[in-house]
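Chemist: have a look; sequence and predicted model below, questions after that.
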Amino acid sequence: MSDARQGLVRAIHQFVPSLAARDAIGSHTLAVQTLLREMGFESEIFADEIKLELDGRAQPYARYRRQAYRADTWLLYQSSIGSPIAGFLAERREPKILNYHNITPAHLLEGWDPYVGEAVTNGRRQLELLAPGVSAAIAVSSFNRMELVLAGYRSVAVAPPLIDLQAFDQPADAATLRRLEDAKVGGGRSLLFVGRISPNKAQHDLVKMLFAYRRVYDPLAQLHLVGASFSDSYREALLSFAHSLGLEGAVHLAGSVTPGQLAAYYQAADAFVCCSDHEGFCIPLLEAMYHRLPIVAYGAAAVPETVGGGGLVIETKEPARMAAAVHRVLSDPGLRQALIVTGQAHLSDFRLERTKAQFAAAVTTAISRPAGQPPVGQSPVGQPRLGHRVVRHTSGRV
């Protein structure tokens, strides 16, 4: 990267609300650090929360307060939730890049967990707070880019998250795979969704779909939901709902699992199903493609963009329609194979070497312009922005 070598930009440091292993944003942040260093920049990570397993990979962001302003240093913010880091960055003079992973709308969460609802509300406010002082933004999807434009960002590139697809290739845990395969001996399809047990992921709609699918097509079908719980209240409501429909033995909440156990769930599944109401990207969709699973998904937010042609995306999640789509995919071998083949081709768009090149190009473009200057022919757009006023920030992860 010539700008780094010529000394025009010496360092690009990252700021992230929480840095954790086996977390999509945490993994992306670490990959970005590696890329920035390969480009010739000094690059450190500063976080509000650093999980024990990554102690030493990042520093508390408060330490950066002692750093004097340097014109040759840029700051890159990984935005995904409300955080006191946003207010801290708004006060810094250095030019900034915002990498947007999406912030779940509060109305999907606040009824179940007011604390997280407040955190995402603050996160959305902070997007507007930061917009005037951010020189460029990088969205992980075109859907996210649209949200940033509406929030007042003037220069927004799109670059998918940095994912090592080979990391999906884990040996399946033998005991888990045996248990899942044994459960299918008597018949019945195995449907899978991977993601946090959370109202915005709409696992309750998957339960409705399963009820319809079992009544019409496959009375022995099973639904496996893999992922940590967003809140005890939503998890318990989900289980109670399944029980009320007579599905207590057909809906399985696996919780958080190891990479080997996750591989077993993918290997034993017949289809990946998704009814999410809001996704900024949804990496498990790529994981399903990697494991050669056909996908049936409700086409909300960034889901159609991530799926591409690698799945059957429908415009409604009405249970009977969703169930019919699953049946169509599983009963038509030609369609199933076509979706798998297309999904394998679509995965090439997310190869690490390709996404690194896209991200590097976005960074290069950002730092090649004077701070705050939009691209030629592009003017500020969006809604009125918040000034640099005091906002009560709530840290947390969704």
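Modeler: Great, that's in hand.
Chemist: could you use CA atoms for every contact and neighbour count after this?
Modeler: Will do.
Chemist: ranges for the helices of this structure?
Modeler: 2-5, 24-38, 84-91, 114-130, 142-150, 174-182, 203-216, 232-244, 259-268, 283-290, 303-307, 319-331, 333-347, 352-368 (DSSP state H).
Chemist: distance to residue 76 added to those helices, as a markdown table?
Modeler: Shown next, in a markdown table, are the helices of the chain (distance: least, C-alpha to C-alpha, whole Å):
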| stretch | distance to residue 76 |
| --- | --- |
| helix 2-5 | 16 |
| helix 24-38 | 10 |
| helix 84-91 | 9 |
| helix 114-130 | 12 |
| helix 142-150 | 15 |
| helix 174-182 | 40 |
| helix 203-216 | 34 |
| helix 232-244 | 34 |
| helix 259-268 | 30 |
| helix 283-290 | 22 |
| helix 303-307 | 24 |
| helix 319-331 | 40 |
| helix 333-347 | 27 |
| helix 352-368 | 10 |
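Chemist: which one, of these, ends up nearest to residue 14?
Modeler: Relative to residue 14, the nearest member of those by C-alpha to C-alpha is helix 24-38, separated by 7.7 Å.
Chemist: can you give the contact residues for the closest one?
Modeler: Identification of contacts with helix 24-38 by C-alpha atoms under 8 Å, 6 or more residues apart in numbering yields 12, 14, 16, 18-21, 42-45, 78, 101, 161-163, 283, 356, 360.
Chemist: those, buried ones only, as a ChimeraX selection?
Modeler: Typed into ChimeraX, the line below selects the buried ones among those, using 16 or more other C-alpha atoms under 10 Å:
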select :12,14,16,18,19,20,42,43,44,45,78,101,161,162,163,283,356,360
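Chemist: from the contacts of helix 24-38, which ones fall inside strands?
Modeler: Under the assignment DSSP state E, the contacts of helix 24-38 contribute 12, 14, 16, 18, 19, 45, 78 to strands.
Chemist: putting a second one here so we can go through both:
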Amino acid sequence: MILNEKKEKQQKKIHILFFGMPPGNNLIDGYSKWFSPIIKNLKKNDRLNVYYINYNKILNEKFEILRFILIPYLIYKLHKYKDEIDIVHVLRQNAWYYNIFYALKIKKNITPLKIITVHDIYTAKGKVNFKIIKNIAHADAIFCPSNYTANDIRTILKINKPVYVTYNPLDPSFYCMGTDDKLKMRKNILKERSSRKVLLSIASEMPRKNFEKLLEVLFLFNTSMKEKILLIKVGQFTKLRYKYINIAKKFGIENDILWINYANEKDLLYLYNISDIFITLSDVEGFCMPLIEAMACGLPIIGSKSSAIPEIVGNAGILVNNNDNKEIIEAINTLLYNIDKRNEVIENGFNRIRAFHEQEISRIYFESYLTALEKGLNVK
């Protein structure tokens, strides 16, 4: 009898409510991009019932009045779940999304395990964001996309809560195209510049991405080498763009840069496949999705030795001191002209991405949820 009760308890359905992303294919930002396949796979698990509150219908930071109606709205949404929710998982570290924890305090008949995802603990300028401690305090457990971020949470923020590392999954729509297709796309996109070697950078323009250093490296490379390379920069336009354009003009490399403000999944697939090297010189990354997308497309990587980049890249690229121009230029030369090393790095990338397949990541999420619940945190 006791064994049967234990078995029944172990196999009972786990009810999870997600807050902080739109469901389905409404991928309006990077957060949605990495978690949509997880939602899809978790919904297939017969041990789980998955629910979500679609934040983009109720949040718009341009309208201040929503700050006042959000908590009552969340209380209303929570009412239909009564007491069946085991876990509430907030997927974004923006303070707005922690309002659901305040709603739970008011709605006292729902006492789930509260989990938040913390992507990194830094501001746009690369400084530690200690304000995040207040938000994390509402949670019982923390999920993060790298051991680097987990270590920051424990050692810098001194947070004494369970922390689970759950990598972001690879979108299977990224793959390495055939040589003929690559050449065709290269001519279509680059036109008269299709014969040039290409560096690809996909990042926002915030200071911690260290884009000024990349411009400096491009200038030094193109003025010291016989063959000039082309930099494709993909990222949303911000006011900082004017600063970067002025730097490029000062260096005389404005014609060596192709600015792309927005690229959908198909565009990104083509850009990865027509490029020769993916490069990121960021000071801080909690994960960096383009790294695994580049690997899947057979694109070798140059990345900073800092933050989570070495953890994610592994041996699928060359890691550099992101302030050492000579070291960065040597890495570019190696991956462009040392064919054996280039092929080795590409093959390592194909092997490395197995750790980021969505089925594997979904399994880790499920096991992390079970572990968190088994620790007895607010379990009914």
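Modeler: Yep, that arrived. From a predicted model like this one, the values you see are computed outputs, not experimental measurements.
Chemist: need the contact list for the equivalent of residue 261 of structure 2 over in structure 1.
Modeler: Superposed on structure 1 with TM-score structural alignment, residue 261 of structure 2 falls opposite residue 255. Listed by C-alpha under 8 Å, 6+ apart, the contact set of residue 255 of structure 1 reads 225, 226, 227, 228, 229.
Chemist: scan those and report the most crowded one.
Modeler: Highest neighbour count within the contacts of residue 255 of structure 1: residue 225, with 24 neighbours (other C-alpha atoms under 10 Å).
Chemist: residue 265 of structure 2: neighbour count?
Modeler: 12.
Chemist: got the contact list for it?
Modeler: With C-alpha under 8 Å, 6+ apart, residue 265 of structure 2 has these contacts: residue 173.
Chemist: go on, residue 121 of structure 2?
Modeler: 128, 129, 130, 132, 149, 152, 153.
Chemist: just the buried ones from those residues, in PyMOL syntax?
Modeler: Here is the PyMOL command that picks out the buried ones among these, judged by 16+ other C-alpha under 10 Å:
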select buried, resi 132+149+152+153
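Chemist: got a markdown table for the contacts of residue 121 of structure 2, with distance to residue 317 of structure 2 too?
Modeler: Compiled in a markdown table, those are given as follows (distance: C-alpha to C-alpha, whole Å):
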| residue | distance to residue 317 of structure 2 |
| --- | --- |
| 128 | 27 |
| 129 | 30 |
| 130 | 32 |
| 132 | 32 |
| 149 | 21 |
| 152 | 24 |
| 153 | 27 |
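Chemist: need the max-distance pair from the contacts of residue 121 of structure 2.
Modeler: 130 and 149 (13.8 Å).
Chemist: which one in structure 1 is aligned with residue 230 of structure 2?
Modeler: So residue 230 of structure 2 corresponds to residue 222, using TM-score structural alignment.
Chemist: do you know how far residue 196 of structure 2 is from residue 43 of structure 2?
Modeler: According to C-alpha to C-alpha, to the nearest Å, residue 196 of structure 2 stands 46 Å off from residue 43 of structure 2.
Chemist: between these two, who's got more neighbours?
Modeler: residue 196 (17 against 14).
Chemist: can I assume the more buried one is in contact with residue 231?
Modeler: No: look at residue 196 of structure 2 against residue 231 with C-alpha atoms under 8 Å: they stay out of range, at 9.8 Å.
Chemist: how about residue 106 of structure 2, nearest residue that isn't a chain neighbour?
Modeler: Closest residue in space to residue 106 of structure 2, ignoring its immediate chain neighbours: residue 75 at 7.7 Å, by C-alpha to C-alpha, 6 or more residues apart in numbering.
Chemist: one more: residue 368 of structure 1?
Modeler: residue 3 (7.9 Å).
Chemist: correct me, but the one you found touches residue 39?
Modeler: No: the criterion here is C-alpha under 8 Å, and residue 3 of structure 1 misses it with residue 39 at 9.2 Å.
Chemist: trace residue 309 of structure 2 over to structure 1, please.
Modeler: Aligned by TM-score structural alignment, residue 309 of structure 2 pairs with residue 303 of structure 1.
Chemist: how many neighbouring residues does that match have?
Modeler: 25.
Chemist: and it, how far from residue 201 of structure 1?
Modeler: Distance from residue 303 of structure 1 to residue 201 of structure 1, counting by C-alpha to C-alpha: 11 Å.
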